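Asks: the following comprises the amino acid sequence and a computationally predicted model.
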Amino acid sequence: MVLKLARESAGLSQERFAEVMDCGVATVQGWESGRRQLSAVSLVQLNRIGRTLLRLRASAEVVALLPVSIEADLILAGATDPWTAGLEQHPLNGGVIDLRITELVTWALSGAAPRFIDRLRPKTRRGPSPSRPEIGASDRQRIQANLLELSEYETGAEAGVLLRRQACFLAGLSGLDAPARLSTRASRYLVSSDSWSPSWADARSYVVSRAYRGDPEPLRAFIASAHPSDDCESAALNYTAYWVGDLSDREGDDSFMVRRGQRWRGARMYPHLVERLVDEHPLIDLNIHNLWLLLRSQRGLVIDDQATTDLLLGRIEALVDSGRVSRQSRVELRSIAEGLSDLRIR
């Protein structure tokens, strides 16, 4: 689907794209329908596809998603059937997923279109054409059932936490009704803890999943109790920076969250969080808390990105008066407002 959108963004027909790629139209049709897996092409061929599309003025944003979409495909394939090759080799255990991968996976599972779709020029389509990646009903049911099973995977080793928490997170975003269990190790972060461990990330994914299912209270308890130390606060910011792309290197496990010397400015994180300061967002309290942490460490963002700051000012007042956010969130919003006032006075 991403390849198709990239081709269409350049105004190319399948026939024309096949011509410039020096392949048959059936090959292009197979790539775009999924009959020929794009993950099966060589890295050289994939790079050639991307370079050709860019040369023909396809959307650079969509072309950059081609390798990301392959990873999303592998995750969906890994969740379609019970995994028998050893859980350490599962696609959800091979790296920390980010916003782009997550949006593509949930697009296929729930139909919620990624944000880049809105930025593409509408195209005139000939005949029936799917508007999202298509998964059969039986496959979707198997994926959902397996995600729930993986999200309850009990492990005594930290290496298995990544698999568990990412399956739990995707299950929540996909709107699955059955709640996963919280691991014993992660449960202490809903009470109190003064240090970070991979179980912190496990607890975070659990409460985020619950919030997406309409239950914000575990998330609020996590925010109130799981950030008492510098390393937990750093983990919250580093993870969000990674999530939105302020940290560009891919990570194989969650240890990067407390790695010293991480360098990021927050230029993507700041508008990402402010745009999501709407009371109907299921993670509104987490967005407020992360924004509060961010502006304590990167105060210059409010000056460097004035458009986002103006949007923030307009949303703070409405949210403070809203009954949809927690008491802690209202306190943090007032603290942000005071900080903005101090900067304006100076």
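Replies: That came in fine, so what should we check first? Numbers count the residues shown, from 1 in each chain.

Asks: going forward, measure contacts and count neighbours with C-alpha atoms only.
Replies: Noted.

Asks: quick one, what contacts the residue nearest the centre of the chain?
Replies: The centroid of the chain falls nearest to L99 when counting by Cα atoms, centre = their mean (2.3 Å). Counting by Cα atoms under 8 Å, 6 or more residues apart in numbering, L99 touches W243, V244.

Asks: let's bring in a second one:
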Amino acid sequence: MSVSSDTVAGWESGRRALTAVPVGQMLAYRHRLMRLGASPALLQAFERALEADVLLASALEENTTAAANPLGFMVMQRDLIEVLAWPLGGQEPEHLRSLPSPPRPRRGPSPAGPELTATDRTHFFNKMRRAAEAARGDAHFLLRRQALYLAGFDDQEDTRDWLAQRAERPSDWLSNWLNFRSVAMVSARHGDPDRLAYFIDTALSDDAGEAANLNYWANWLGETPLQLSDDFIAAPAVGPWPGHKLLDHLANGLNPEHGYIDLNIHSVWSLLQIRPNLLRSGVAARTVHDRLAMLLDRRRRTARPPLPSPAARGRAGRGRAGRRRPGKALGAGCRWRTRVGPSMCMSGLLVGGEMVLQATDGSFSARCVDLPIKAYQELITRR
């Protein structure tokens, strides 16, 4: 590296500010690390860590105005937020958990991750609350939203109630939708799933809400370019992003212990209706396929079916009431629900030529080849 071991130790401990190194010299260090075989994923996280350090330092400054606060300059994505939240009590970033252990331990005692003192954490959260309260009006909505999100990492008992009380009721649809989502997600993180359930039932009940939900997810996971405002979320249709990262993320969150599982399940259904080809290959597709029984059962218990797009409704050949017409073949990724007796309904999802069926009372499940709907009804009746 052409630097002394004392300099490196100072960077590791924070005694020397790495962000004080000139940009050109920092790029030279990065190239040397590449030549020495450093992990590309770790180098990418290194860039985000430098940016997070600047954001933390700015947040801890006393005289940062709303106009100069960097939290209002861009829509932050997951790779930055996870590194930023790590020393605030968040978990280790997901893309770092699978990295191999270093070949040699660091010198002396060292923490498992970046740390802030208890005083600095308290100061940071107080600053986030003040920034959110001071950021009024449309011009500072992005700053307010992201400050509220970061304030949600505070483990104080009053955090959830404070967030609910500070949620504005703006007149425009997008700001109201984003406020609703932020409060619901923070409440779920603090152990209250009811707000998230209500958000799914109401804010995701039409095509606009479904498109906003998927556009939000896609940007959060880096499937879209960096955005300077939230306007892209309110686009009338889902963007042209591919969806592979999104399906992979949602599939990994299909765990009954996951705090956001209901939103993840709802988002999987919505995503597969507009991107059915995602089920044809890949680890995420296999994960979804393996957990279909759990998905269908939880969808039955939560009773929150997402609305398909008009195009999907047309391809599926649905009638006016939203049910399948007898004799029509099902399209890939299409969900189906029908009554097969006086007291039993069946629901299913077509995946790769297979129909996974689930009785709403849990008494029957099966996997069948792709057949017209009438054949399924006859098969279930015989069963």
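Replies: Now that the structure is in, tell me what you want to look at. On a predicted model such as this, the values are computed, not experimentally measured, just so you know.

Asks: would you pull the TM-score for this pair?
Replies: Once superposed, the chains reach a TM-score of 0.80 (TM-score structural alignment, normalised by the length of structure 1), with 315 aligned residues with a Cα RMSD of 3.0 Å.

Asks: re the thing from before, tell me the counterpart of the residue nearest to the centre of structure 1 in structure 2.
Replies: Superposed on structure 2 with TM-score structural alignment, L99 of structure 1 falls opposite R78.

Asks: do you know how far that match is from T122 of structure 2?
Replies: As judged by Cα to Cα, to the nearest Å, R78 of structure 2 and T122 of structure 2 stand 23 Å apart.

Asks: then R189 of structure 2?
Replies: 19 Å.

Asks: ok, the aligned residue in structure 2 for W264 of structure 1 - how many residues close by?
Replies: By TM-score structural alignment, W264 of structure 1 lines up with W241 in structure 2. Around W241 of structure 2 there are 15 other residues, counting by other Cα atoms under 10 Å.

Asks: what about the closest residue to V320 of structure 1 other than its chain neighbours, how many neighbours?
Replies: Among residues not flanking V320 of structure 1 along the chain, R330 sits closest, at 5.3 Å (Cα to Cα, 6 or more residues apart in numbering). Using other Cα under 10 Å, R330 of structure 1 has 21 neighbouring residues.

Asks: and the helix or strand where R330 of structure 1 lies, what does it pack onto?
Replies: Using DSSP states H and E, R330 of structure 1 sits within helix 327-345. Judged by 3 or more Cα pairs under 8 Å, 6 or more residues apart in numbering; DSSP states H and E, the packing partners of helix 327-345 of structure 1 are helix 284-297, helix 306-320.

Asks: single out the most deeply packed of these.
Replies: helix 284-297 (a mean of 20; mean count of other Cα atoms under 10 Å).

Asks: relative to structure 2, which residues correspond to it?
Replies: Using TM-score structural alignment, helix 284-297 of structure 1 pairs with 261-274 in structure 2.

Asks: now do the matching stretch: distance to the chain's middle.
Replies: 11 Å (Cα atoms, centre = their mean, to the nearest Å).

Asks: contact partners for the equivalent of L60 of structure 2 over in structure 1?
Replies: The equivalent of L60 of structure 2 in structure 1 is T80 (alignment by TM-score structural alignment). Applying Cα under 8 Å, 6+ apart, we find T80 of structure 1 in contact with D139, R140, R142, I143, N146.

Asks: could the helices and strands packed on helix 327-345 of structure 1 be laid out in TSV, adding distance to T240 of structure 1?
Replies: What follows is those, written out as TSV (distance: least, Cα to Cα, whole Å):
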stretch	distance to T240 of structure 1
helix 284-297	8
helix 306-320	17
